[in-house]
Structure formats: C-alpha cells, structure tokens
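Engineer: Whatever this is, show me its structure:
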Amino acid sequence: MTRLARPSRRVSLAGLLTAALLATPLIATTTPAAAQPQAASTPALIPKPVSQQALDGQDFTLKPWSIVGVASSAKESRAARKVADQLTAQLRRSTGYPLPVIPLVPGVADVKLSTNGPASLGAEGYQLRVDRSAVSVTAATPEGLYRGVTTLRQLLPAKADAARRQTGPWRVAGTTIADSPRYGYRGAMLDVSRHFFSVTEVKRYIDLISLYKLNKLHLHLSDDQGWRIQVDSWPRLTTYGGSLEVNGTPGGSYTKADFAEIVRYAADHYLTVIPEIDTPGHTNAALASYADLNCDGVAPPLYTGTDVGFSSLCVGKDITYSFLDDVFREVAQQAPGDVIHLGGDEAHSTPHSDYLTFVPKAAALVTKQHKRVMGWQEIAETPLPAGSIAQYWGTDDARSQELARKAAAQGAQVVMSPANRAYLDMKYDDSTPYGQDWAGLVDVKTAYDWNPSTLVPDLPESAVAGVEAPIWTETLDDLDKLEYMAFPRLPGVAELGWSQASALDWTAYKDRLGAQGSRWDILSVNFYRAPEINWR
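Structural biologist: Presented below is the predicted three-dimensional model:
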C-alpha cells in the first residue's frame, strides 16, 4: 500500500520567500463572469464542531504566492511554528506551492495561525474563520492551534492530503467555527502484543487517528503472546518473550530508541502515549522469559494461541514486586505522560483473594514513579489511589456496570470503551473476513449511536473522563487489516469524545461520514465501504 511521503529536507525561509515572489503574477487577470468557478461547499466535518456558520460568498482560495503567518508568545513560538510547518509541509507536497512561514505581520499573511487567543478557549479549543481575504486559526495554546489546523485540513479539498502534487484550485468555503472538546480523554488503543507492529506502522496509525482529534494513544505492550518494550534490567522479556506472536510467526519489540521515536511522533500530533503492562494475568510472555516469576519456578513455553485467562504472576513471591518495580520504573522513564496502565483484566487464574492483594501493591509501584494508575474495570474491586482511571469494557452486563460505579465511588475517572460498541476488532457483520464476534457484531451505526455519559445507569456524568476505541490484533497481522477494522468506525468514537451530546445524531453523522471516503482514498486507507454509508 502506498504510504504518506514525508519531506526529506527543510526549505530555507529565504528560498521560500524568493519562490513566492517569483510565483506572483506581475499583471492581475480576471476570469470572465461566465467562467467563474462555483463556490466551494462547506465540508461536513468530523468531529462536528460546537458551532459553525457559513459565510456565503466569502470563499478563500490558496494561491501560489500565499504566505503563512504565525503569532505566538516567545515561550510557545517553537511549538506554534512546528504546527505551521506540519501544515505547510503537507500542502507543499499536494499543491506544489512554496507557502513560506513567517512571523505574522498584519496585512501580509493569507493563512494566519495564532496562539494568542483568550485563555477561555482552554487547552484544546480554537476559533477558525475563513473569508475571501484570509484563513485565521486562533487558539490559546499550540495544542489548540493543532486542533484548529486539523479542522482546516478537512475544510480543504481532500486532494490537499495527497502525497504528491495535484491540480487546484484550492478553495475553502467561507465559514466561522468555534470549537472545544466535550471530554479531555479521547483515545485509541493499539494491541502490539498479539501481533507486532513496527515503528513505521504505528506512525501510520498515528497519522490517521490524529485526523479526528484524538489525544491519547494507548499501547498494549505486553500479553501472553509477546512482550514488546525494552526493559534493561530484564532483557529476556524482549529477546525471548518478544520473539514470537500469534500463530508462531516472528514477533518483535521496541528498543528504547524505537519507543522514544513513537513517543516523539505522537507528541508532534498532540497524542500522549499511555503504555500498558498487563498484570497479573496476560503474562505468559514474562513467565516464559523468567522461571523465577512462576510459583513453581518452572517457565512455561512461549504461547502463540489466542486463549485468555490462563496465566498469572505469582502474587505471593517477593520477586514479583521487584520485577514490577523495575518494569514500571523503566517504562515510566520512557513514557513522559502522567499515566501507566497496569491492566488487571481477565485474571481468571489468579485467586480472587490474591487479586485483591496484588492490585494495590502493583498500583503503589506505579504511583511510586509519580504516575497515575489506569487499569481495566476489574481494578475497581480493590482500593484505588487518588487520580486513578478505570477503563470500562463491559457489554451492558450488570457486573461491568457495577464495577464502573465502584470506580466512581472511589473518586476514580472512567474511560468508556464498551466492547460491544467501541472495540474495533469486532466484526461488522457475519461476512467480515477477520476480527472477532464474542462481544457481538458492531456495524458503523452501533459504534456511533451511544452516549458515553448515559451508557452506564447511575454513573455520575462527572466521573466519565472520555472514550477510547481499542483494537485487539489476534486476527489482524498487517496494517491493511488494521485499517479495514478501524475505518470507518474510529471517527465515530472520536466524535463521541469531542462533540457535544446535542450534536450526536446518526442520520446527520452518516452523511458527514460518507464525505470522508474521498479523503481516505487519497490517503490510501484500506477502509471498509460499509453499505449503509453513501460514500462519495
């Protein structure tokens, strides 16, 4: 599959300005009225903004001589400039225009990017205006500016996201937008344990999910089938425990340099990486790597099947906690975000009394690293440290809902990832060639048509931190399959996290979703062309 090309060098500002001047026509020309192009139609955005108003007759056209101006405080200048550089790097590829980036000068720039907006916009809010004279994106932070630029990319023709030069015109419909997110947590989880995905493949996933204003990338880094993150004090975790994957094919792992590159790239897309080390179950890769971690001192063989619930760390052994202390320390050093996910799900081989002992001890080792504890909903059965996050993966069953309420009663936040709605590895229908169906068949409407704040009865709305769309990879061994299962469902979950509850309407959404097809074609996304969507 063709992947997004990235610029191999930075063009100097002086060169860009020279090119822009050379590209400027010496004599202005007018098109006869009969040949005037039709006005651009306002694109249907995902996620839907808080407010958007069309400005009729105010279309903006990007020209070969257009200039991008950036205004920011000295403290934010580098980050704001990076946002501008990301935008212009892509537009130079698709338009062929030089698009120099300069400090914002009144009356000079055609595209104006500013982080000098009011603090009331919040960390991720922005205002956007398009009229015939200019495009303006204003935010209070570089992150907010990035969210606004993400919207601008959707306002441009889909071919603006192409990897190579296209023909214009590059019109943007006149509009004003004021926008900010509903929830502070909007994530996607990628399981790299069942099948390993390279740094390049993870970057591709980041490119795609960041288009829809997600801000968390949860990486499931350890499981029965493979351990994927380097831990210097326990090297066999990766050299042996990471050597295979489901079906016995060669696995892989991330060196510290690899993981640092993923973290850096995610940060450039305003995604915080949340590393997950699943415990006390889902641990066969670790148990196979070090015999001493087993209660009987005997290492099991590597596992390449897809069963769950058969493995467990030895809760009564001191070495278990020395091991986790080392692992959480080294993982914390590699992940600058404030959260570490300790798993806690499907610990069927851990006696319940041991589970109640284990989770608080493991959680204390996470907080020792000055990180917040995150875990699957089962951790709510135990006392949780302040600031904890429980991830709800229930399927509307009473027990899962009770655990969500238990987490909230302890002051924990709850991230909504209902498996029968948000799990992207569930089959669309009976004919889907891969994926699973244990949580049910999840078509595009099912993935979108639910409200995170009301899904669990009697769960306080204030306890809901946001949403996350996990994708488990037992049956997904390459990027094409991953994309097929994630798209078109992931944008719907992203909208549930960003857009206001009053904006959530399936009929209107599916029309907007259909318009994304042309963009995904340009980006070479291997998406499922759901028959209920009018793709265009």
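Engineer: hey, let's count contacts and neighbours off CA atoms from now on
Structural biologist: Noted.
Engineer: which stretches of the stretch 251-400 of the chain form strands?
Structural biologist: 272-279, 339-343, 372-376, 389-392 (DSSP state E, counting those that start in this stretch).
Engineer: now for those, which one comes closest to residue 14?
Structural biologist: Closest to residue 14 of the strands of the stretch 251-400 of the chain, according to C-alpha to C-alpha: strand 272-279, at 34.5 Å.
Engineer: Who are the packing partners of the closest one?
Structural biologist: Packing partners of strand 272-279 (3 or more C-alpha pairs under 8 Å, 6 or more residues apart in numbering; DSSP states H and E): strand 216-222, helix 256-268, strand 339-343.
Engineer: Also compute the angle for it relative to strand 372-376, please.
Structural biologist: Comparing the axes of strand 272-279 and strand 372-376 via axes from the mean of the first three to the mean of the last three C-alpha atoms, to 10 degrees yields an angle of 60 degrees.
Engineer: To check against the first, give me the structure of this:
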Amino acid sequence: MRQHRTIPRLRLLGSLLLVLAAGVAGTGAAPDGAAAAPAVRPLGDIVPAPTSVRPSGSPYTLTARTAIRVDADSRAARRVGAYLASVLRPATGYPLPVVDDDEARGGIRLRLDARGRELGDEGYRMESGRQGVTLTARTPAGLFHGVQTLRQQLPAAVEHDTPRPGPWTVAGGTITDTPRYGYRGAMLDVSRHFFTVGQVKRYIDQMALYKINTLHLHLSDDQGWRIAVDSWPRLATYGGSTQVGGGQGGFYTKAQYREIVAYAASRHLEVVPEIDMPGHTNAALASYAELNCDGVAPPLYTGTEVGFSSLCVNKDVTYDFVDDVIRELAALTPGRYLHIGGDEAHSTSHEDYVAFMDRVQPVVAKYGKTVIGWHQLAGARPAPGALVQYWGLDRTGDAEKAGVARAAQNGTGLILSPADRLYLDMKYTKDTPLGLSWAGYVEVRRAYDWDPGAYLPGVPASAVRGVEAPLWTETVSSSAHIERMAFPRLLGAAELGWSPAAAHDWEAYRQRLAGQGPRLEAMGVDFHRSPQVPWRTE
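Structural biologist: So this is what the prediction gives:
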C-alpha cells in the first residue's frame, strides 16, 4: 500500500484542530476560561506531531472485554504489551490481558514486522477502527513509541491511578510516524542537587510519554560526585556528601545506577553518563589531594559559581584517575556514549585544555564508548565520531559559532541545546520563583519556535544529530521543582526532535499542547500554566 507521508496534511490537521478548539471553547464553561477537551480526541491531536495522519472510519472504544494481542513468539512485543496494560488498567478498571494473537479481530494488536523498513528504527504505524487498534513497528522501540501515541489518543483521564468512568475511545484512521532525529534527549543535573533513584524513574516515565529516547545524567560537578567508583571510593563518600546550599547530598551505588539504566532501557531510553572535566571538578579535587597541582585538597563547595576548578593537566595521576573512572563507568553503561563535559574550564589554559582532551578522548574509545562533549570541545580536536553539544545563545559570538560550524563541516555531529531556548532551568518570566536568568527568560513559545536544522550558520543540516533539553539544578531540589521547570517546555523539545520540520507551526502546536494540560494534571504534574497556551480542561 502506498504510504501517505504528508506535510500538507499536517498543515490541514493543524488548521482543523484550531477550528475544533475554537468551537469547543464556545460551547461550555470551564474553569479560568479554559476550553473543555473534546469527548473523542481528533486523530493526531498529540505531542509530538505525527508525520502522517489520515482520519477515516469509526472510532474504537475499549471495553472490559478488550485484550492486548501479541505474536506468541515475540517476547519484546509482550513486554510492550505488559507496559501498555499497566498504564491503562488503573483508570479503566479493565483486566486488559496480554494474550497470544490468534488472528481474531478486535482489541489492541501489537505487531513487530522486520520487513517494515520504511518505519526505521523508531517509527510505527497505528490503524484504528470500530473493531480495534493495530500498532505495527519494525523494532520494539518503535512499538513502544506507538503505544505512547495510543495512550495520548485516549482521554486524559486514563492517566489517573484510580478508576474513572470513561468512555475510552480512540479516533478512527491511520497514523504513520517516524522521527526527524535519532537523538532526542533530556539532561538532569544530579550534582548540584541530588535526586533519588525513584525521582529519576519518575522523570524517565514522563519523558517516555513524549518519545524522548535519551537521558543524560550530569554525575559530577563542583558541588557533588554522584556515582560510586571502586578504585577511588572517596569520590562518592566524601565528594558526594553535600550539594548546593549545604544539604546532605548523596550518590548512586553501582547497583542503583544499574537500576536506573535498566529502568530507562525498559522505556527505550539510553542513559548517557557525564563526568565533567577538566573543570567543574571541585568535588573530585576535595576528595583526593593528589589531583591538585599543589597537592592540597580544597574544601567541599556548596555555592553556584563556575570556572574556578581544574584537574592538574600535567600530572600523570590525573590520567590514572580518568582511566579508572571511565573504565568503571563504561562497564556500568550499555549505551553508546560517554559525556566528558569540557565546558567552562576557565582555570585551564587553552593549550592545556587541548592536551587534556587529546589524552582523554582515546580513553573513552578504549572502553568502547563514543565521546560527547560540550561545544568547547570543538575548540580542541574532537575525536572521529565525537558529538559536540552546543549550549550557546542567539547572542553568542560569531567566532565561537564559527568554530562549532568548522567542526561540523569536518564531520563532527552536533546536539543542539541552546541555553536561551532549551535550558529548562531558565525562568519563564521575571516572576518565575525558581530558576536562573543569565540566558534570558524562556517562555513556552521561545523554547519551541526555532529550527534545529537551520539554527547555527554554516552548519550542514546533516550534522545535526538531535536536540537535548538540559535541566541544571542550582535552584531545583525536588520532583515538584523538576516538573514545574520542565513542563511544558520539555514537550516542545520533544516535538523539535521528533516531528518533521514542515510540521513546525506555533499556532497548531499551542492548541495540541493545550490538550496536554489535563493529561499532565492527571499524572500529578504541577506544570507551568503559561498564558501563551489556551489550556483545556477534561
């Protein structure tokens, strides 16, 4: 069957959703002037916007007899089915058994089809009609992403953890969907404030709903070292004993880190661990005097200034330390990447910085990982295959941007995280109680309304591997804080990473985002209710 890819259809869908939202807004009262959500969510009224949407036929309604059907010989599909059932059972109250697919009609069918090359590594097709819903993908990751689409097509009340009345209806038609970029990330800084395994898992679940596939953990900084290293035990026990403001800090044992990695993998997210160096290293320097050029350990640090610390680039022990840390961390991390930081090394000369990176990058390769570094790495000599993560601003100087562009032109891939667009720790407005403002205020439209493929002058679009939304935690110390700063801006980052460039449209996006308000509320997420968005109620 001919595939209907179509960006014009997306434009039409956006217009239809605008009309629908306007009609709903005029048909009933809702708190604070918000519009009521439609009883059946229009096909494609989700975030991120799908690649192709073809509404047709009758909707499907889940009932107490609905089963989730999977191929008998597919353990991967069965795992995705079990996940879907665990999400839907609490609110629906239905048993939703996961059963072998006997070719009978009806219910929710999950299919893995290795022949579906057009769906790529993460794409899926969802077909819905009166008899049931079929999700087809080439890979388990694609099937999992399709489940998130099915989940969002159901009423937002399905996210509650106690029974709700329903009905649980999915609009009829076909969605065919593949991501724009293979790297769609969110970063959580657990160094400035420590977050427990449970808190990290909660954030992973929230990211997965919006098809984010990478969790970047910032595991070390001046204020805290957060991962156990057997060969250097004081890094965690002493370097991890505090945080910004002087709290008790904490660290992950190796078993706890593995638990996070495994949980992320169950949601089809890859964990990218970061050990920032040669700067942002006071926690390590305080833990081991020999890492300092003068052999004197500084005190632990609980402030928020940057750029004052550096490993001693000219000491051999520094590279013994680096080798040990990377070896142990690589052994714990099944993913492809290891992030070596490299930003704000103001206490390291340029010559020493280049020499340090020349010695450290081969260590990452020796242990089977690919280097990621902040964009200052572009001013050194990025290793073959390395990725550079750009965090500059619109106003960043031309010379710095030109250096990143040269690296990209020479084959270095880029992850885009411009601070005045995607830093989730920036205040929304001057009145936002949490966050910082050194990069400016970042409201919801600013976070969304830019094109990663055309953002940096001189950078080939093919060099952009994806986007990532970092959350630094100088002012963030609880899950409630994470959620207030990340949501709803993280959804914009997710759409920039997934949806085709031609689907980018602020007016259509803000209407679809409005429909996510009741879903976030049902999930217990206390998000920022931006006045730029006409939030709906359920």
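Engineer: Which elements pack onto the helix ranked longest in structure 1?
Structural biologist: The longest helix of structure 1 (DSSP state H) is helix 77-95. Packing partners of helix 77-95 of structure 1 (3+ C-alpha pairs under 8 Å, 6+ apart): strand 68-71, strand 101-103, helix 142-155.
Engineer: May I see the strands of the stretch 251-400 of structure 1 arranged in CSV, with mean neighbour count and distance to residue 138 of structure 1 as well?
Structural biologist: Below are the strands of the stretch 251-400 of structure 1 laid out as CSV (neighbours: other C-alpha atoms under 10 Å; distance: least, C-alpha to C-alpha, whole Å):
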stretch, mean neighbour count, distance to residue 138 of structure 1
strand 272-279, 25, 23
strand 339-343, 26, 30
strand 372-376, 25, 32
strand 389-392, 28, 32
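Engineer: Would you mind reformatting the ones you listed (as CSV) and adding columns for distance to residue 506 of structure 1 while you're at it?
Structural biologist: As requested, the strands of the stretch 251-400 of structure 1 are exported to CSV (distance: least, C-alpha to C-alpha, whole Å):
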stretch, distance to residue 506 of structure 1
strand 272-279, 29
strand 339-343, 32
strand 372-376, 29
strand 389-392, 23
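Engineer: now for these, which one comes closest to residue 315 of structure 1?
Structural biologist: Residue 315 of structure 1 sits nearest to strand 272-279 of all those, at 10.5 Å, using C-alpha to C-alpha.
Engineer: once the structures are aligned, where does that closest one end up in structure 2?
Structural biologist: With TM-score structural alignment applied, strand 272-279 of structure 1 matches the range 270-277 in structure 2.
Engineer: Show me what that stretch is in contact with.
Structural biologist: 213-221, 261, 264, 310-311, 329, 333, 335-343, 345 (C-alpha atoms under 8 Å, 6 or more residues apart in numbering).
Engineer: closest to residue 38 of structure 1 out of the strands of the stretch 251-400 of structure 1?
Structural biologist: Per C-alpha to C-alpha, nearest to residue 38 of structure 1 of the strands of the stretch 251-400 of structure 1: strand 272-279, 41.5 Å.
Engineer: List the superposition-based mean deviation of the closest one with respect to structure 2.
Structural biologist: Aligned to structure 2 and superposed, strand 272-279 of structure 1 gives a mean residue distance of 0.1 Å (mean C-alpha distance after the TM-score superposition for structure 1).
Engineer: For ChimeraX, write the select line for the buried members of the contacts of stretch 270-277 of structure 2.
Structural biologist: In ChimeraX, a selection of the buried entries from these looks like this (16 or more other C-alpha atoms under 10 Å):
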select :213,214,215,216,217,218,219,220,221,261,264,310,311,329,333,335,337,338,339,340,341,342,343,345
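Engineer: Now do the helices in the stretch 201-350 of structure 2.
Structural biologist: 234-237, 254-266, 282-287, 316-332, 350-366 (DSSP state H, counting those that start in this stretch).
Engineer: With respect to burial, which of the ones you listed scores highest?
Structural biologist: Scoring the helices of the stretch 201-350 of structure 2 by mean neighbour count under mean count of other C-alpha atoms under 10 Å gives helix 282-287 as the most buried, with a mean of 27.
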